[in-house]
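Q: Sharing a model prediction with you, sequence too.
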Amino acid sequence: MSAVELGGRRVWLTEQEGRRPAVVLLGGCGVPSALWQPVVDLLPGRCVVRLDRPGMLGTPWPGRLPRLDEEVATLAALVGRTRVPVVLVGHSMAGPHAEVFVRRYPELVQGLVVVDGSVEWDLRPAGRRDRALRAFWLVAARAVQSGLRPPPLRLVARLGGRVVVAAQSRLRLWEPMPAVAALGDPDAAASVVAENGAYTDQLRDLDRVRAERPWPGLPTVVLTAAGDGGSSWVHAQRRLADLLAARQVVVEDSRHLMMLDCPQRIADAVRAVEEEA
């Protein structure tokens, strides 16, 4: 484990040495890399790299809402550290990061697994309301960063993280969640708020990249958690799978944090895209 400078930002990498191609695990908004451990355990002997974006695990939050381009630049620098091609696994909000990377650098990727990736269809153009919302989210992130300095409030933030994990998985609130302690750090909490504030803008930027860069046709699996959004979410994910010429796998017994609920499905998907390549 180490903090490194990638794409102009300080991030944290957790690396397991082993057989290539490397599997790069990218968590969604506020998802500490330790939550991927059940998947890593199912990939013995493999090179596995986990990324914690700025603000997590003691790295500084940069003090702004993250842009899609800088997320992709960080990912490009990460992939540049390892032997290519790699298998990318993008969860939730990191799904768009991985998709854009594949569209821009297809020669560096062997396959893609999207785990309950973020999708929004028919987004309207940004307007004055969106500028006001960006300012609100930035103020909120800075307020959280400064407000969580007292240790008692950090405990409250950790409890909030525990509630969110329990709400998005099959875990019970009282079950062990060691990775959630990281969310009590002021920079980590500010990062989570900032990433939420960047959500819509990043998906608008994704739409622009889709219009400019055709899908290269790499082996892709879209894993859809059916335990939260029901049929409408499954349909939205099917549109994503169609767009990426991917195979959709609907995981009925999983909620959003599939790496906790059904890690075997993710490990199986990694092997599937490798075999197809």
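A: Done, it's in.

Q: going forward, measure contacts between C-alpha atoms and count neighbours the same way
A: Will do.

Q: now stretch 104-111: how far from the chain's centre is it?
A: 18 Å (C-alpha atoms, centre = their mean, to the nearest Å).

Q: hold the first one in mind and look at this next one:
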Amino acid sequence: MTTPPSTAPTDIASPWGGVGRTLDLDGPVHWVDFGGPDTETGATEPAPVALVHGLGGSHLNWVGIAPALAARRRVVAIDLPGFGLTPALGRATSVNHNAALLSRFIHEVLGRPVVLVGNSMGGMVSLLLADRRPEQVAGLALVDPALPNPGARPDPQVAATFAMYAVPRVGELVLTRYNKSVSDRQRVLGTVALCFADPSRADVDVVEAGVELAAWRRSLPDPEGEFLGAARSLLRVLRGRREYDRIMRDLDRPVLLIHGTRDRLVPVSAARRAARLNPAWRTAYLEGMGHTPQLESPEDVLGHLEPWLESLD
């Protein structure tokens, strides 16, 4: 087993009140504790929130909204194996394996049902967990989750990129060449350009933290393999959409679906389709927002998320 570099920037979320911690789940799992309010003895504590990032993301995806959420309830953010400050170290990085690991994390760290807030791949992981371990889930907030969209024409750049990811050896070769040809800052800004409808909305401090994190991940033995393992598993779930549709249709937990209308990765039509599968879901479509509205416009996301969370208490 390869040991990750000892210089991991574990305090990277400290400007937003986050405290980095590590848990052993068949290998180190990094997570960030954003704290919560002081609760009077005997008072009923609201369900804690567990934030689950998307493909290529990390706990930094949540720093725009986590401090505000922590004013009323315990808030934590996990770095799934293969992402953020959690190297895989031989563990599988598929969405199914990460759903199982998320279940263990909830049991070990929080010990009670949680509200899962998942973006992109993190939304898929959250849905898989809610289907398999519903007793661990008090509710789900899905922020631009990874969803099937049969019959729709995808964004050409996104379609070409994921087609490349899907091919064994080709994905590894192209991704390795790309990572060697660009700087860490270029990689982060490229992700912003893809995930934001308006890249000028990106928070400079979050970008700088992302560059620091990207530099550390570059030092790992096989970051491309870790990423592609997750990407390919996500594509398999989307292709087997009947089972994924069943999970969404049969889900009996409260759900808030938030989706940007200018999301290039998961078009808003996919979100509208998912909402039709389960009319009990509450929906909020954010006009002019991209794939990561919790970073692009945190106030808009909080404007829908906070009242919904209060309705669960």
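A: Perfect, thanks for sending it. The model shown is predicted, which means the values in this text are computed figures rather than measured ones.

Q: the strands in the stretch 101-250 of the second structure, which residues?
A: 114-120, 137-145 (DSSP state E, counting those that start in this stretch).

Q: can you tell me what part of the first structure the last one aligns to?
A: Counting by TM-score structural alignment, strand 137-145 of the second structure falls onto residues 109-117 of the first structure.

Q: Contacts made by that stretch with the rest, please.
A: Stretch 109-117 of the first structure is contacted by residues 84-96, 98, 102, 218-225, 237, 256, 258, 266, 269-270, 273-274, 277 when judged by C-alpha atoms under 8 Å, 6 or more residues apart in numbering.

Q: at 6 Å what do you get?
A: 85-92, 95, 218-225, 273 (C-alpha atoms under 6 Å, 6 or more residues apart in numbering).

Q: which of the residues you listed count as buried?
A: Buried by 16 or more other C-alpha atoms under 10 Å: 85-92, 95, 218-225, 273, out of the contacts of stretch 109-117 of the first structure.

Q: ok, which stretches of the stretch 51-200 of the second structure are helices?
A: For the stretch 51-200 of the second structure, the helices defined by DSSP state H, counting those that start in this stretch cover 66-69, 95-105, 121-132, 156-166, 170-181, 184-195.

Q: In the first structure, what range does the shortest one match?
A: Think helix 66-69 of the second structure. Taking TM-score structural alignment, helix 66-69 of the second structure hits residues 40-43 over in the first structure.

Q: Residue in the second structure paired with Gly197 of the first structure?
A: Using TM-score structural alignment, Gly197 of the first structure pairs with Arg232 in the second structure.

Q: Ok, Ala73 of the first structure next?
A: Under TM-score structural alignment, Ala73 of the first structure pairs with Ala100 in the second structure.

Q: same thing with Ser92 of the first structure?
A: So, by TM-score structural alignment, Ser92 of the first structure is matched to Ser120.

Q: how deep is the closest residue to its match other than its chain neighbours tucked in, by neighbour count?
A: Among residues not flanking Ser120 of the second structure along the chain, Pro145 sits closest, at 3.9 Å (C-alpha to C-alpha, 6 or more residues apart in numbering). By the measure other C-alpha atoms under 10 Å, the count of residues near Pro145 of the second structure is 29.

Q: And Leu312 of the second structure, by the same measure?
A: 12.

Q: ok, now Pro152 of the first structure?
A: Counted with other C-alpha under 10 Å, Pro152 of the first structure comes out at 10.

Q: cool, Pro134 of the second structure as well?
A: 16.

Q: How much space separates it from Leu80 of the second structure?
A: To Leu80 of the second structure, Pro134 of the second structure is 20 Å away according to C-alpha to C-alpha, to the nearest Å.

Q: same thing with Thr283 of the second structure?
A: For Thr283 of the second structure, the distance to Leu80 of the second structure - C-alpha to C-alpha - is 26 Å.

Q: got it, and Leu116 of the second structure?
A: Taken as C-alpha to C-alpha, the span from Leu116 of the second structure to Leu80 of the second structure is 14 Å.

Q: same deal with Tyr285 of the second structure?
A: The value you get for Tyr285 of the second structure to Leu80 of the second structure, if C-alpha to C-alpha is used, is 27 Å.

Q: more crowded one of the two?
A: Leu80 (30 against 18).

Q: aligned partner of that one in the first structure?
A: Under TM-score structural alignment, Leu80 of the second structure pairs with Arg53 in the first structure.
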